[in-house]
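Enquirer: Got a predicted model here, sequence first, then my questions.
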Amino acid sequence: MIQTAEITTTPISGLYPEQIFDAPIHTEHWTWVKFETDSYDTFYGQFKGEPRQIAISNENDCCYVLTDLLLYEINRAQPRQFTTLNYDDVGGLLRNVTLTPSGQVMLSDYYTIFISKHKNLDTSKEFEQQITPIETPIMIDYIEFKEWNNHLLSIHALDFYTQQPVQLMFNAQTNEITQII
């Protein structure tokens, strides 16, 4: 089972096993991810698109790789089983992905933060049916998920109207976002 994942540079060819996570989209840009299993085996994955983020947790059976084009959901026990979510299907551009301490998927585009209704996404269903937008105290732009501290996620963004930086905190126990003043 995959235990760790990190975005990396292209590995030396043949040094480690490699897996291409293909998708029906054309691009010249690729993301490389180094995976390590619970038996300390290392392999590299190649994903379509430029790198954004990775989300992995022992509380979720899947690992998520976000590129500028696609969101990949990879089965941690059987990495050859994966699905992709094309941004065109959701009508936007995903910028962030993380997993809450309980393993729920959290995503954002530039303006909105979403949380999944279930632990894993189901690409056979409409994206909007699987997520819930989280209300923010002010309208925001250019959202960036930072780091988790227990059940609190630090979020940096810009005030939509003034374009001034704001700091927000998501509480995974209450699913609420507050502004840090």
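Expert: That came through, no problem. Numbering: from 1, shown residues only.
Enquirer: From here on, just use CA atoms for contacts and neighbour counts.
Expert: OK.
Enquirer: and the closest residue to residue 62 other than its chain neighbours, how many neighbours?
Expert: Closest residue in space to residue 62, ignoring its immediate chain neighbours: residue 75 at 4.6 Å, by Cα to Cα, 6 or more residues apart in numbering. Neighbour count for residue 75, taken as other Cα atoms under 10 Å: 18.
Enquirer: structure B:
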Amino acid sequence: MIIHVQITEQPLAGKYPEQIFDAPISVEDWTWVKFEDENYNEFYGQFRGAPYSVAVSSKYATCYVLTGNYLYEIDCNNPTDYIAHDFWDLGHTLRNFTVTPNGDPIFSDDYTIFTIEGTLSQQQEINPPIDLDMIQFKHWDNQLLHISAEEFIIGKPVALILDANTMKIRFK
């Protein structure tokens, strides 16, 4: 089972097992990801699209790889079982992705933040106190996700915190 992932550079050819995670539409950029299982075995994956972020949700036994063109959902128990979601299919151009300490995936496009209940078709928007633009997930501090954004239309920078326990967003 995959327990750890990280975006990396292309490994030396033949040094590690490699798998190509292809997608239906060809793009120029590629992302390399190093996977590690519970026995510390490593392998590398190659994904279409520029690198954005990766994380493992232990709650759903799913590894997520977000590139500039696709969101890949990979079964942690069987990495050859994966789905490449085109942003058109999702209804969002995803910009950010993270997993809460409890294993809940959190996504955002430029304007909305949402979580899912098991599958991407079951999206639940997390409403901020104001309308946002240019959302960026920064870092976790225990159960608190620090977020920077701009107030929609006005362009004023704002700092927010999402509490993973309550799934509520407040000003920092």
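Expert: Right, received. Where do you want to start? Since we're looking at a predicted model, the values are computed, not measured.
Enquirer: List the TM-score for the superposed pair.
Expert: The TM-score (TM-score structural alignment, normalised by the length of structure 2) is 0.94; 172 aligned residues with a Cα RMSD of 1.3 Å.
Enquirer: element containing the residue nearest to the spatial centre of structure 2?
Expert: Centroid-nearest residue in structure 2, with Cα atoms, centre = their mean: residue 97, separated by 3.1 Å. If you go by DSSP states H and E, residue 97 of structure 2 is part of strand 96-99.
Enquirer: which residues sit against that strand?
Expert: 52-57, 66, 105-109, 135-137 (Cα atoms under 8 Å, 6 or more residues apart in numbering).
Enquirer: Isn't the residue nearest to residue 62 of structure 1 up against residue 63?
Expert: Yes. Shown here, residue 75 of structure 1 and residue 63 form a contact pair, counting by Cα atoms under 8 Å, at 6.5 Å.
Enquirer: need the next SSE after the lengthiest strand in structure 1, C-terminal direction.
Expert: Ordering each strand of structure 1 by length in residues (DSSP state E) puts strand 140-149 first. With elements assigned by DSSP H and E, the helix or strand that comes after strand 140-149 of structure 1 is strand 152-159.
Enquirer: Residue 50 of structure 1 reaches residue 69, doesn't it?
Expert: Yes. Counting by Cα under 8 Å, residue 69 is a contact partner of residue 50 of structure 1 at 7.5 Å.
Enquirer: Among the two, which residue is more densely surrounded?
Expert: Using other Cα under 10 Å, the more surrounded residue of residue 50 of structure 1 and residue 69 is residue 69, with 24 against 17.
Enquirer: Give the full set of residues in contact with the closest residue to that one other than its chain neighbours.
Expert: Nearest residue to residue 69 of structure 1, sequence neighbours excluded (Cα to Cα, 6+ apart): residue 49, at 5.4 Å. Residue 49 of structure 1 sits next to 27, 28, 29, 30, 31, 67, 68, 69, 70 when contact means Cα under 8 Å, 6+ apart.
Enquirer: among those, which ones are buried?
Expert: For these, a burial check counting by 16 or more other Cα atoms under 10 Å picks out 30, 31, 67, 68, 69, 70.
Enquirer: Can you lay out those residues as a markdown table showing distance to residue 155 of structure 1?
Expert: Converted to a markdown table, those look like this (distance: Cα to Cα, whole Å):
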| residue | distance to residue 155 of structure 1 |
| --- | --- |
| 30 | 27 |
| 31 | 24 |
| 67 | 19 |
| 68 | 19 |
| 69 | 22 |
| 70 | 22 |
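Enquirer: Check the spacing between residue 6 of structure 2 and residue 19 of structure 2 real quick.
Expert: 15 Å (Cα to Cα, to the nearest Å).
Enquirer: what does residue 165 of structure 2 give?
Expert: Residue 165 of structure 2 is 36 Å from residue 19 of structure 2, by Cα to Cα.
Enquirer: Tell me which of the two has more neighbours.
Expert: Counted by other Cα under 10 Å, residue 165 of structure 2 and residue 19 do not tie: residue 19 has more neighbours, with 15 against 11.
Enquirer: Can you tell me the element the more buried one falls in?
Expert: Here residue 19 of structure 2 sits within strand 18-21, counting by DSSP H and E.
Enquirer: Over to residue 89 of structure 2?
Expert: With DSSP H and E as criterion, residue 89 of structure 2 is part of helix 87-90.
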